[in-house]
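Undergrad: Quick one, structure for this:
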Amino acid sequence: MFCYQCEQTARTETSAGCASERGHCGKDATTADLQDLLVHATKGIAQYAGRLRALNAPDREADAFILYALFTTLTNVNFNAARFVTLLKEAATLRDAVRARYEAAARAAGQEPQVLATAAATWQPAADQAGLLLQAADVGINAGLEQVGADVTGLRALLLYGLKGVCAYAHHAYVLGEARETVFAGIEHALDFLAQDPADIPALLGESLALGTLNLQVMEMLDAANTGRFGTPQPTAVRLTPVAGKAILVSGHDLGDLQALLEQTKDSGIQIYTHGEMLPAHGYPVLKAYPHLAGNYGGAWQDQQLDFANFPGPVLMTSNCIIEPLPAYRQRIFTTGPVGWPGVRHVENHQFAQVIQAAKALPGFKATEPEQTITVGFGRDAVLGVAGAVIDAVKGGAIKHFYLIGGCDGAAPGRNYYSDFATQAPQDTVVMTLGCAKYRFNRHEFGDIGGIPRLLDIGQCNDAYSAIKIASALAEAFECGVNDLPLSLVISWFEQKAAAVLLTLLALGIRNIRLGPTLPAFLTPNLLGVLVEKFGIQPIGEAQADIRKTLQLEAA
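TA: Below you'll find the model as predicted:
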C-alpha cells in the first residue's frame, strides 16, 4: 500500500505516506489497495457516463454508484476488504452496461461511438482477491511517479482527494433527494481527466480550481437538501449531560439516518444522543422537535473509543469517521451507509430494528446528571438576521476582527493551537467555527459583544457554504472584497472533505489562509510555493504570534 490522503499519514525526514501493512488510520494494506483499484474502476464508469450524458441520456445508476464508491474510499469510512471485492465486481458490470448504453445512444444519434483505450475503460476484474491486488499495484496514487515526478503526482492527488470530498458531500445530498445534473457532469469530467494520466501542471491546477468551484455548488446543494428537509438552523441550547433511561448514540454526518432513527424510536422511551459531527443536528427545527433527541454525548471523532466505551447503549455509525471498535463496545456498534468494519453489524435502508432492540437490552443511563449546555445553530440566516447589529458594531469599533476557526479535529500533536487561538483571541473579536474542530473550545465561555455571541457555531464541515455566504454578505455591506474584510481563516484539515473545501476557498480567490497542524504530504515544496505565491496560503505558527499578525495586517 501507499497512502497519504489524510493528515495522520506516516512522515519521516525524507518521505511521507503510509506504506506498511497497516496505515495510521487502521486500514490494512489489502483494503487500501482494493480502494485504489475501485477509484480506478470508477474512472472507467465516468468516461462512458460522461459521453452518455453528452447525448442527453444521463445514467442515474452510474451517477449514484460513483458517489457511493468514492465515498467508501475516504479516510475512516470503510475498512472491510470483502466489501471492496464486491464493489469492484459491481463496478465492472456497471461500466460495461453504461458502455453498451452509450454505444446504443450514439448510434441512435447517427454517431459512431468512441472507442476508449484508457486503462480504466478497458480494465476487467481479476477472478479473486489475490488477482485484484496484483491489478491494484499498477493504479495506486503514486503510479507513474518515476516518469512524471513528485509535483505532477502531488497535483493528481490533490485533484483526486478533493474529488473524493466532493463525492462525499454530493452523496449526503443525494440520499436526501437533492441531485443536479451539472454536479454529476463535473464529477464525471474530473474522473475522465484523471483517467488520461494528465501530466501538465497548469492543466492540473486549473482542474483543481474548477473542482473547487464545483464543490461550492455541491455544498449549496447539500445546504438546500438539509434545510429543505429539516428547516433552517436556529440558535439552540444543546444538553451535554445525560438523562436517565435507555439510550442510542449516533455519530458521523448523515442527518437522514438520524431522522429515520428518531422516527422509529418515537414513544419508545429511548433517548437519542448525537456525537461528533452530528452535534449541529440540534439546530434544525424538524430534528429538535423530537422530544427524545436528548442531547450530545462526548467529543470529536478521535475521542470515540473512550466515548463509545463509556456509553451505556448501542452506537450507530453513519457516513464516516469510524475508528477500530474496541472489545468494550464491538458487540453494540452498528454501521450504515458507506461505513464498514469487518465483523461489525451493518444495517441498510434505515432498518434500525436491531439497534433499537440492543438499546432495550442494554442498561442506559441510571441517573440524570445536572444540566450543562452549549449553543449551536448559528447558520447564515441566524447570523445575517442580526447583520445590522454586526455591521454597526464593526463601524463603531466594538468588533475589531472576525476569525473563522474551523475544519477537522484529530489526535496528532499541534492541534492545541486551535483552542489556544480561539481562547486567546481578543475580547473585541468574534470567532466563527464549523466542523468538529469546535470541540477543542466550544465549552469555553466567550461572552458577547453588545448581545452578539463571540462564539458562533455555524455547523458541520459542509456548512463552510454558510460561512462563505456570511463573508460575502459582509463584504457587500462594506462595499469591499472578502479579502479586504477584518476576517482571518484558520483551518485545520484532516481528510478529503477538507481538501474539497480548501479548493473551494482557493477558487473563490480567498487569500492568506492559515492551514495546519501540518501541511498535506502530497504538496511538494514546489506546489506549496505556487499556493503561497498565488493565494498566500501559510502553515500555522504559534497562536499568539499569529493573532498579532492578523491584527497588524488589519491595522496596515
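Undergrad: Please count neighbours and contacts with C-alpha atoms only from this point.
TA: Noted.
Undergrad: Spit out the contact partners of residue 282.
TA: 236, 238, 288, 293, 295, 376-377 (Cα atoms under 8 Å, 6 or more residues apart in numbering).
Undergrad: looking at the residues you listed, which has the most residues close by?
TA: residue 377 (26 neighbours; other Cα atoms under 10 Å).
Undergrad: how near is residue 388 to residue 409?
TA: The gap separating residue 388 from residue 409 is 33 Å, by Cα to Cα, to the nearest Å.
Undergrad: When those two are compared, which one has more neighbours?
TA: Taking other Cα under 10 Å, residue 388 and residue 409 do not tie; residue 409 has more neighbours (24 against 13).
Undergrad: Would you do the same for the sequence below? I want to compare the two.
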Amino acid sequence: MFCYQCEQTDRTGAQQGCASAKGNCGKDATTADLQDLLVHAVKGLAQYNSLARAMGHADREADRFMLYAMFTTLTNVNFNAGRFVALLRDAGHHRDRVRSSYEAIAAAAGKPAQRPAGPAAWQPADDLMGLLAQAQTVGIDAGIETVGADVVGLRALVLYGLKGVCAYAHHAQVLGKENDGIYAGVEAALCFLAADPADTDSLLAQALQLGSLNLDVMALLDDANTGRFGAQEPGAVRITPVAGKAILVSGHDLGDLEALLEQTQGTGIRIYTHGEMLPAHAYPKLKSYAHLAGNYGGAWQDQQSDFANFPGPVLMTSNCIIEPRPQYRQRIFTTGPVGWPGVRHLENHDFSVLIHAAKALPGFIETAEEKTITVGFGRHAVLGVADKVIDAVKAGAIRHFFLIGGCDGAAPGRNYYTEFAEQAPDDTVVMTLGCNKYRFNQHAFGDIGGIPRLLDLGQCNDSYSAIRIATALADAFECGVNDLPLSLIVSWFEQKAAAVLLTLLALGIRNIRLGPTLPAFLTPNILAILVDKFAIQPIGDARSDLAAALSRKAA
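TA: Predicted coordinates for the structure are as follows:
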C-alpha cells in the first residue's frame, strides 16, 4: 500500500506516506489496495458513461454508484475489505451495462462505438489475490519514476478534491437532490485522471475546476438540508445527559438521523448527537422531535472514549469512524458508506436492531446538571441580521472576522486553533464550522451589541454558508472578499477539506492559513505555486498569526 490522502499520514520516510502493513488511520494494506483499485474501476465506468452522456443517454444508476463508491474510499469511512471486493464486482457490472447500452445507442445512431483504453478496459480478477495483484499498478503513486513527484502530487490533489466532491454530492443525493451538471463534472474529472495527465498547468486548472464544481455541489447540499429540515435557527443545545435509555448518532448524515428519530418516537429512547451531528439541533424539522435530547462528547477523534462511556448503542453514519474498542464493539452499528470488519451494518434505514439494543442497555442512570452551547448560525440566520453586522463594522464595533474552521484531529499542533480563537480581541467575531469548533465552542466569547462573538455555522457540509456570508458582506461593502476584514484560519484532515480548499482557491480567496501540517502530497514545488498564486501559508504561532491578520491590509 501507499497512501498519503489525510493528515494522519506517516511523515518519517523519504516519500511521506503510509506504506506499511497498516496506515496510521488503521486501514490495512489489503483494504488500501482495494480502494485504489476501486477508484481505477470507477474511472473506467466514467469513461463509458461520459460517452453515453454525449449521446444523451447517461446512466443515473451508474452516476449514483460512482458517488457512493468514491465516498467509501475517503479517510475513516470504510475499513471492510469484503465490502470493497463486492464494490469492485458492482463496478464491473455497472461498466458492462453502461458499455452495452452505449454501444446499442451508437449502433442505432449509425455511429461507430468507441472503446476507450485504460481503466475502461479493466476486468475484475476472479479472486482476492488477483484483485490485489491488479491494484499494484494503479496506486496513487503509479508512474512517479517517470513523471516525478510534482505531477503525482497534483494528480493526488485532483483525486482527493474529487473524492470530497463525490462525498458532498452523495450527501445531497440521499436527500433527493441531484443534477446532471454535477454528474457530468464528476465524470469529466474521472476521465481526465483516467488519461494519466502529466502537464502541471492542466492539472492545476482541473483542480480549480473541481473547486468551482464543488461550489455547485455545496449549494445543492445546502438546498437539500434546508429544503428537507428548514433553515438553521440559533438556539441552545444541551451537552449533559438526561436519565433514560439512549442512542448516540455520529458522522454527518442528517437523513439517517431523521429516520432514527421517526422510528424511536414514543419508545422512551432519547437520541444524542456526536461530533459533526451537533448542528442537527439547529434545524427546525429535526429539533421538533422532543426526544432529540442533546449532544454528547466531542469531535471524531474523541470517539473511542466517548463511545466507551456512552451507556447505549452508537450509530455511525457517513464518515469519521476509527477502530472500535472492545468496550463498545458489540454495540456500535454502521450505515451508508461506513464499514468496519465485524461491526453490524444496517441497510435501508431499518434501525430496529439498534432500537432493540437501546432498550436492552442501561442508558443514563441520572440526569446531570444542565449545560448548553449555542448553534444555528447558518447563512439564513447571519444574513437575517446582516444590517446590524454591517452597521457594527461601519461604527468600528467589529474590527475583524475570523473563520476558524475545518476538521479536528489528534495530531500535535491543533491547540493552535484554541489559542487563536480565545486570544481573538473582544472587537472581533469568530465564525466556525466543522468539528474544529470543539476546540473552543465552550469558551465564553460574549457578544458585540447583541451579535454573538462566536457564530457556529454548522458542519463542514455547511461550508456554503460561510461562502455566502463572505460574498454578501463583500457585496454590501462594494468590495471583493479579499478586501474584507476577514481571515480564514483553516484546519484540514481529509478529502472533504481538500474539496473546500479548492473551492476557496477557485473563488480567488487569498492568504488562507492552513494547518496544523500541510498535506504530504503538496511537494515544495506545488506549494510554491499555491503560495505564488493564492498566498496560501501554513499556520505558525497563534499570537503572531493573529497579530499579522489584524495588521494585514486587504489583498
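Undergrad: Report the TM-score for the pair.
TA: For these two chains in superposition, a TM-score of 0.99 is obtained (TM-score structural alignment, normalised by the length of structure 2); 555 aligned residues with a Cα RMSD of 0.8 Å.
Undergrad: tell me the two of the contacts of residue 282 of structure 1 that are most distant?
TA: 293 and 377 (15.3 Å; Cα to Cα).
Undergrad: burial of residue 353 of structure 2, as a residue count?
TA: Residues within reach of residue 353 of structure 2, counting by other Cα under 10 Å, total 11.
Undergrad: got it, and residue 146 of structure 1?
TA: 9.
Undergrad: Contacts only, for it.
TA: Counted by Cα under 8 Å, 6+ apart, residue 146 of structure 1 has zero contacts.
Undergrad: Go through the helix or strand encompassing it and flag the buried ones.
TA: Secondary structure assignment for residue 146 of structure 1, by DSSP states H and E: helix 145-174. Within helix 145-174 of structure 1, the residues scored as buried using 16 or more other Cα atoms under 10 Å are 150-174.
Undergrad: hang on, residue 263 of structure 2 packs against residue 353?
TA: No. Residue 263 of structure 2 is beyond contact range of residue 353, at 11.3 Å (criterion: Cα atoms under 8 Å).
Undergrad: residues near the closest residue in space to residue 73 of structure 1 that isn't next to it in sequence, how many?
TA: Counting by Cα to Cα, 6 or more residues apart in numbering, the nearest residue to residue 73 of structure 1 once its immediate chain neighbours are dropped is residue 35, at 5.7 Å. For residue 35 of structure 1, the count of nearby residues is 26 (other Cα under 10 Å).
Undergrad: One more: residue 451 of structure 1?
TA: Neighbours around residue 451 of structure 1, by other Cα under 10 Å: 9.
Undergrad: Identify the residues contacting it.
TA: No contacts exist for residue 451 of structure 1 under Cα under 8 Å, 6+ apart.
Undergrad: let's see 10 Å
TA: Neighbouring residues of residue 451 of structure 1 by Cα atoms under 10 Å, 6 or more residues apart in numbering: 389-390.
Undergrad: Now name the helix or strand holding residue 316 of structure 1.
TA: strand 315-318.
Undergrad: on average, how far is the helix or strand that that strand is followed by from the matching bit in structure 2?
TA: Counting by DSSP H and E, the next helix or strand C-terminal to strand 315-318 of structure 1 is strand 333-336. Here strand 333-336 of structure 1, set against structure 2 after superposition, deviates by a mean of 0.2 Å using mean Cα distance after the TM-score superposition for structure 1.
Undergrad: quick check, distance from the helix or strand following strand 333-336 of structure 1 to the centre of its chain.
TA: Proceeding N to C from strand 333-336 of structure 1, the next assigned helix or strand is strand 345-347, under DSSP H and E. The chain centre lies 22 Å from the centre of strand 345-347 of structure 1; the measure is Cα atoms, centre = their mean, to the nearest Å.
Undergrad: ok, now which ones touch the most centrally placed residue in structure 2?
TA: By Cα atoms, centre = their mean, the mean C-alpha position of structure 2 lies nearest to residue 496, the distance being 3.3 Å. Residues in contact with residue 496 of structure 2 (Cα under 10 Å, 6+ apart) are 71, 74-75, 160-168, 214, 406-407, 460-461.
Undergrad: For the stretch 251-400 of structure 2, which segments are assigned as strands?
TA: Counting by DSSP state E, counting those that start in this stretch, the stretch 251-400 of structure 2 has these strands, from start to end: 270-273, 292-295, 314-316, 332-335, 344-346, 372-375, 400-406.
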